[in-house]
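*Asks:* Provided below for reference: sequence and predicted model.
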Amino acid sequence: MFDNLFNSYNFRSPNFRRKMYILAQGISRYNISKKAVLNETICFPKISEQKQIGKLIKLMNSLLSLQQRKLELENKLKKQIAFYLYSFTLTPNFKHIEVKNKKLGDIVNISNGIMGDSQKKSGNFKLTRIETISNGKIDLSRTGYIDQVSDEKKFLEVGDILYSNINSLTHIGKNAIVKEKHLPLVHGINLFRLHITNNQITPNYLHGLLNLPKYKWWVKSHANPAVNQASINKTELSSLVIKYPDLDIQNQINNINYSFAQYWDIQYSKKESLCQLKQFLLQNLFI
């Protein structure tokens, strides 16, 4: 009467779990009565349909696993290619490429963030304050708010780089580029704003450069360690010497990285679509 594969997904379906939520009792820890579960009714189709449904969900799980593995491998490939693209111009083997050496403080203006009420979620706030960076992007899920800014120069601009100055040694130095869709914004005290003042380097190239292991190691070695988190000040960060080629090579590298980012986003969207499809099937095939 029952197909085990079908039931394994049936008992994990949203509809069945909702029935179990109702049966759960307790205060700090919830329990479900065996008798109550055995008295619960379930609906199921004939055995031939059960087998087809079980095989379908199993296939969806296989596709999701393969897509996740593909994303992991492509992410590694993207990082390796990015490392090569930024590193090859900085090695002695490429003497025909002119490389400039500059202190970071000579090409960017580094400014501190603004304090505000991170708990303020409603009221007469005007600006969102960025608090954290996640996976190389501005994290809009954890923000604070302020009512006003006395100096308009503190507004973030497109192309600015937000740089994590206080965090664990593993995460200090994370950075992200401000994009137009994120404006208007200001940044919190745990982030530096790097505003490029030198027209010989592009924001995207500097963003990739700062993520090279050699520069991350430099920041960690010059950070002030603490019990819970490390920090680096503006003076130390300004003294970081970076190397970069001319704008033409920078733009070629930026275009390659952009193509890889677009491809990765497409693959990630495929994974999200598969997750939504699986959820739809679990919701509608098991009632």
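*Replies:* Thanks, I have the structure now. Residues are numbered from 1 along each chain as shown.
*Asks:* alpha carbons only for contacts and neighbour counts from here, please
*Replies:* Noted.
*Asks:* now the strands for the stretch 1-150 of the chain?
*Replies:* Ranges of strands in the stretch 1-150 of the chain, per DSSP state E, counting those that start in this stretch, are 25-26, 30-31, 100-103, 108-111, 127-134, 137-146.
*Asks:* Which neighbouring elements make contact with the fourth one?
*Replies:* In other words, strand 108-111. Here strand 108-111 touches strand 191-196, helix 234-238, going by 3 or more CA pairs under 8 Å, 6 or more residues apart in numbering; DSSP states H and E.
*Asks:* Most tightly packed of the strands of the stretch 1-150 of the chain?
*Replies:* Across these, averaging neighbours per residue (mean count of other CA atoms under 10 Å) puts strand 127-134 on top, at a mean of 22.
*Asks:* Tell me which residues are up against it.
*Replies:* When contacts are taken as CA atoms under 8 Å, 6 or more residues apart in numbering, the neighbours of strand 127-134 outside the stretch itself are 114, 116, 138-140, 142-148, 162, 164, 174-176, 184-191.
*Asks:* try this one next to it:
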Amino acid sequence: MKDEKRLFPKRRFKGFVGEWKEIDLGSIGSTFSGLSGKTKNDFGHGTAEFVTYMNVFNNTISNINLTEKVVRDDKQTQLEYGDILFTTSSETPNEVGMSSVWLDKRPNVYLNSFCFGFRPTIKFDYYYIGYMLRANSYRKQMEILAQGISRYNISKAKVLETVVLLPSVQEQQKIGEFFKLLDERITNQERKITKLNALKSAYLTEMFPQEDETVPKRRFKGFEDEWANELLSNISDVRDGTHDSPKYYSEGYPFITSKNVSDGYINYEDIQYISEEDFNQINKRSKVDTNDILMGMIGTVGNIALIREEPYFAIKNVALIKDTKQVNQLYLYYFFQSNFLKKQLIDGMDGGTQKFISLYKIRNLTILIPNKNEQQKIGQFFKNLDDQITTEEAKLEKLKQMKVAFLEEMFV
């Protein structure tokens, strides 16, 4: 005997029982089209606005400030408070028919031509319906209905055939408010991270000298001496990886190139593997050790990584800046993020479509060096700031994972 479909969620607020109502979307409203009959001359000015495709795609509740100008046209359908907006196409079926709820009452706001709207005829909690339409249970319906090969589309008629499940208005309000507050926490966490990154950027500007300067704008108390001027090759052993192209395998020893060096770390997501023989041969001249710095030389020039634990890979198209103990390596790592150093890299790049920088130019980069105590202070300051950013990013990821889990458990 086939199992009957369960019409209530796995997780509910206390006091709510009973099944939810299963309703075809077409029975509780009608659709309308986005902008039509417009030319490029109608956009970018005028007294009317339209909601962009990306606004609909990215936001459960439309961002009322993310609109663009268009010439007013009374023949177009104006958006009303509570309208549900759907995207019509995407490159993948799992992103077709993304929805967003419009909660604003100002006049002369239209919908872009690559979306369509749904205007409900019944009352429900708008936040509940917004999150319900983005829950996995509803999104699966959209994926099944998506049509196409290189690009996937969904029609208004097909969307009207989809099924929504509605609890009582009181339960809708509880669920809607819960996800609204969770999204606000996520947004606040994102803002905190943005502020920390902006703070780091400001400190990188102020705590390292600018071009033609020998002292920075901001210093720790007690330090007044001018900074020394040295070539990188005089304070570090600077090498590069292999210039050959070894044979790749589905498994073996990781082979790091410039694309794998980003944001201070090695990215292993898109990586090639080489044989033990090639690995040993490359590492005879370019072995990477803990505390070394790697920098991209081709394509993603200037991306860096500090090796924090024992490495187990070989390198190509990557500059290897060995830790020789002549300079505090943590200080040097952050100096490579300064505007002073970045300008030298930009000025030293060669190539057309794909930029690169030679090992010779890297070895001749100018490094400004304070005394050892100031180096240690600066390096530790930025490490603490980076650690704080990492902690806040982990909190953000946890909130996002929590949201995914609740979307799965609190909707049918």
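*Replies:* It's in. Remember, it's a predicted structure, so these values are computed and weren't measured experimentally.
*Asks:* Find the one among the helices and strands packed on strand 108-111 of structure 1 with the highest mean neighbour count.
*Replies:* Ranked by mean neighbour count under mean count of other CA under 10 Å, these are led by strand 191-196, which reaches a mean of 24.
*Asks:* Tell me who's in contact with Ile161 of structure 1.
*Replies:* 175-178, 193-195, 203, 207.
*Asks:* returning to what we had before: include distance to Lys78 of structure 1 when you put the strands of the stretch 1-150 of structure 1 into a markdown table, please.
*Replies:* Formatted as a markdown table, the strands of the stretch 1-150 of structure 1 follow (distance: least, CA to CA, whole Å):
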| stretch | distance to Lys78 of structure 1 |
| --- | --- |
| strand 25-26 | 49 |
| strand 30-31 | 45 |
| strand 100-103 | 26 |
| strand 108-111 | 27 |
| strand 127-134 | 17 |
| strand 137-146 | 16 |
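*Asks:* can you tell which of those strands is closest to Gln229 of structure 1?
*Replies:* Distances from Gln229 of structure 1 to each of the strands of the stretch 1-150 of structure 1 were compared using CA to CA; the shortest belongs to strand 127-134, at 14.3 Å.
*Asks:* Tell me which of the strands of the stretch 1-150 of structure 1 lies nearest to Lys46 of structure 1.
*Replies:* Closest of the strands of the stretch 1-150 of structure 1 to Lys46 of structure 1 is strand 30-31, at 32.0 Å (criterion: CA to CA).
*Asks:* what's the average distance of that closest one to structure 2?
*Replies:* In the superposition with structure 2, the aligned residues lie an average of 3.5 Å away from strand 30-31 of structure 1, counting by mean CA distance after the TM-score superposition for structure 1.
*Asks:* list the helices and strands that strand packs on?
*Replies:* So strand 30-31 of structure 1, by 3+ CA pairs under 8 Å, 6+ apart, packs with no helix or strand.
*Asks:* contacting residues around it?
*Replies:* Residues beyond strand 30-31 of structure 1 that count as contacts (CA under 8 Å, 6+ apart) turn out to be 24-25.
*Asks:* all strands of the stretch 151-287 of structure 1, in order?
*Replies:* Counting by DSSP E, counting those that start in this stretch, residue ranges of the strands within the stretch 151-287 of structure 1 are 161-164, 166-167, 175-177, 185-187, 191-196, 230-231, 241-244.
*Asks:* Just put those in TSV and tack on distance to Lys270 of structure 1.
*Replies:* Output for these, formatted as TSV (distance: least, CA to CA, whole Å):
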stretch	distance to Lys270 of structure 1
strand 161-164	29
strand 166-167	33
strand 175-177	24
strand 185-187	31
strand 191-196	33
strand 230-231	38
strand 241-244	36
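*Asks:* what's the counterpart of Asp225 of structure 2 in structure 1?
*Replies:* Aligned against structure 1 by TM-score structural alignment, Asp225 of structure 2 finds its counterpart in Ile97.
*Asks:* tally of neighbours for its match?
*Replies:* Burial of Ile97 of structure 1, expressed as a neighbour count using other CA atoms under 10 Å, amounts to 16.
*Asks:* separation between it and Asp246 of structure 1?
*Replies:* Distance of Ile97 of structure 1 to Asp246 of structure 1, computed by CA to CA, to the nearest Å: 8 Å.
*Asks:* what's the answer for Leu240 of structure 1, then?
*Replies:* Going from Leu240 of structure 1 to Asp246 of structure 1 by CA to CA gives 19 Å.
*Asks:* Also Ser62 of structure 1?
*Replies:* Ser62 of structure 1 sits 46 Å away from Asp246 of structure 1 when distances are taken as CA to CA.
*Asks:* With Gln279 of structure 1 instead?
*Replies:* Applying CA to CA, one obtains 49 Å for the distance of Gln279 of structure 1 from Asp246 of structure 1.
*Asks:* mind listing what Asn75 of structure 1 touches?
*Replies:* So Asn75 of structure 1 contacts Trp264 (CA under 8 Å, 6+ apart).
*Asks:* Distance-wise, check the match of Asp225 of structure 2 relative to Asp248 of structure 1.
*Replies:* Noted for Ile97 of structure 1: a distance of 11 Å to Asp248 of structure 1, by CA to CA.
*Asks:* try Ile47 of structure 1
*Replies:* Ile47 of structure 1 is 65 Å from Asp248 of structure 1, by CA to CA.
*Asks:* higher neighbour count, those two?
*Replies:* Each of Ile47 of structure 1 and Asp248 has its neighbours counted (other CA under 10 Å); Ile47 has more, 13 against 9.
*Asks:* Now do the contacts for the alignment partner in structure 2 of that one.
*Replies:* Alignment note: Ile47 of structure 1 maps to Val169 in structure 2; criterion TM-score structural alignment. Contacts for Val169 of structure 2 were tallied using CA under 8 Å, 6+ apart; they are 124-125.
*Asks:* ok, Val169 of structure 2 to Ser99 of structure 2 distance?
*Replies:* In this structure, Val169 of structure 2 and Ser99 of structure 2 are separated by 21 Å, where distance is defined by CA to CA.
*Asks:* cool, Glu269 of structure 2 as well?
*Replies:* Separation of Glu269 of structure 2 from Ser99 of structure 2 (CA to CA) stands at 30 Å.
*Asks:* Map Arg193 of structure 1 onto structure 2.
*Replies:* Mapped onto structure 2 by TM-score structural alignment, Arg193 of structure 1 lines up with Leu320.
*Asks:* Which position in structure 1 pairs with Ala394 of structure 2?
*Replies:* Following TM-score structural alignment, the counterpart assigned to Ala394 of structure 2 within structure 1 is Ser269.
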